[in-house]
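S.K.: Let me see the structure of the following:
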Amino acid sequence: MHQPRRRDRRLARRVPPKRARRQSSQPTAAGADVVLVGYFSAKQKDFEALMTSAAAELAARGARVIAQMVQRRGVSDGGVQKMGLPYSSRTLLSHGKVREVAQVCDQAKADAVVFVASLTERQQRVLTAMLGCPAASLSDILAAD
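M.R.: The predicted structure follows:
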């Protein structure tokens, strides 16, 4: 008689709360102060031009880019072998860079963080929780507007 109750409790814990589902809505760019974050490999030499064009796209949609941050992959000897992979499948960035972005967001009172690279839904949820403001990819914002 006790075993069915345990199974029922375990199943109930696995269901995500409704509040977590609502947080996945995409932020709009109009009137928002955003931090722009880029993730590029060392092979990509024109990353500054990509960041500039992404900032221009956001500005055209009414957003104010208050800070830009870049995570480079493959600059060190150890990173060259794993250049095509993200630092973390949960956050795309390294843990230290996520802390730096969170600090910039807190100091600048940013409304959202926009990543030049595309993010999975899981990465968006994790980054939103870690950064304290909504995280979205540039392609999602451009598609929404």
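S.K.: only C-alpha atoms for contact and neighbour calcs from this point on.
M.R.: Will do.
S.K.: what's near enough to touch Val75?
M.R.: Neighbouring residues of Val75 by Cα atoms under 8 Å, 6 or more residues apart in numbering: 41-42.
S.K.: what about the closest residue to Arg73 other than its chain neighbours, neighbour count?
M.R.: Once flanking residues are discounted, Arg73 sits nearest to Ser41: 4.4 Å by Cα to Cα, 6 or more residues apart in numbering. When neighbours are counted by other Cα atoms under 10 Å, Ser41 registers 19.
S.K.: Do you have the strands of the chain handy? List them.
M.R.: Assigned by DSSP state E, the strands in the chain fall at 33-41, 64-73, 112-115, 135-137.
S.K.: Let's have those strands in CSV, adding distance to Val104.
M.R.: Putting the strands of the chain into CSV (distance: least, Cα to Cα, whole Å) gives the following:
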stretch, distance to Val104
strand 33-41, 8
strand 64-73, 8
strand 112-115, 10
strand 135-137, 14
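S.K.: one more to line up against the first:
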Amino acid sequence: MKQYRRLDDPLNGADVVVVGLFSAKERDYEVRLDELAAVVEARGGRVVGRYVQRRGASDRWKERPGGAARMSRPFSRRTLLTQGKVREIADACRQGDVDAAVFVNALTPVQRTVLAGILGCVVFSGGDLAVHGGTG
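M.R.: The predicted model follows:
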């Protein structure tokens, strides 16, 4: 674990990945990731990876009833994302010695716990950074 300059902010001095689940309808998802990365960097973190999971991007080409209604829902109640995407992020976190993952999306306490165990690092949502002002 890296040495932090300020103990009251776990992002200060940390290598961080930013992650987001976005509906295929959402066009400004890159802007939202940029904004989250800027918040992380303002708090002393270094963004070392960005991961996007799109929901419904391929469903529009299939004739599956109710596909549009599912576009804003998580893929998994436990991890928010698909197993493959979580595995991809976990591999990168281990190889890059990542200290924290910050999700654009709101996370439940269960999702936060499960993701922290799989990714091997502290997990935050973007709302944690704004609301708690450094305590996460």
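S.K.: follow-up on the earlier one: need the winner for burial among the strands of the first structure.
M.R.: strand 112-115 (a mean of 27; mean count of other Cα atoms under 10 Å).
S.K.: Show me what it is in contact with.
M.R.: With Cα under 8 Å, 6+ apart as the test, strand 112-115 of the first structure has contacts from 27, 32-39, 105, 133-138.
S.K.: From His132 of the second structure, how far out is Gly13 of the second structure?
M.R.: Distance, Gly13 of the second structure to His132 of the second structure, by Cα to Cα, to the nearest Å: 18 Å.
S.K.: can you give me the helices in the second structure?
M.R.: 29-42, 83-95, 109-119, 126-132 (DSSP state H).
S.K.: returning to that earlier point: what residue of the second structure matches up with the residue nearest to Arg73 of the first structure?
M.R.: Aligned counterpart of Ser41 of the first structure in the second structure: Ser23 (TM-score structural alignment).
S.K.: can I assume its match is in contact with Ser72?
M.R.: Yes - at 5.4 Å, Ser23 of the second structure counts as touching Ser72 under the criterion of Cα atoms under 8 Å.
S.K.: who touches both of those two?
M.R.: In contact with both Ser23 of the second structure and Ser72: Arg55, using Cα under 8 Å, 6+ apart.
S.K.: any idea what Val48 of the second structure aligns with in the first structure?
M.R.: That one, Val48 of the second structure, aligns with Ile66 by TM-score structural alignment.
S.K.: Compute the distance between the most centrally placed residue in the first structure and Val114 of the first structure, please.
M.R.: By Cα atoms, centre = their mean, the first structure has its centre lying nearest to Ala135, at 4.5 Å. Computed as Cα to Cα, the Ala135 of the first structure to Val114 of the first structure distance reads 6 Å.
S.K.: Also Met83 of the first structure?
M.R.: For Met83 of the first structure relative to Val114 of the first structure (Cα to Cα), the value is 22 Å.
S.K.: Sweet, I'm off.
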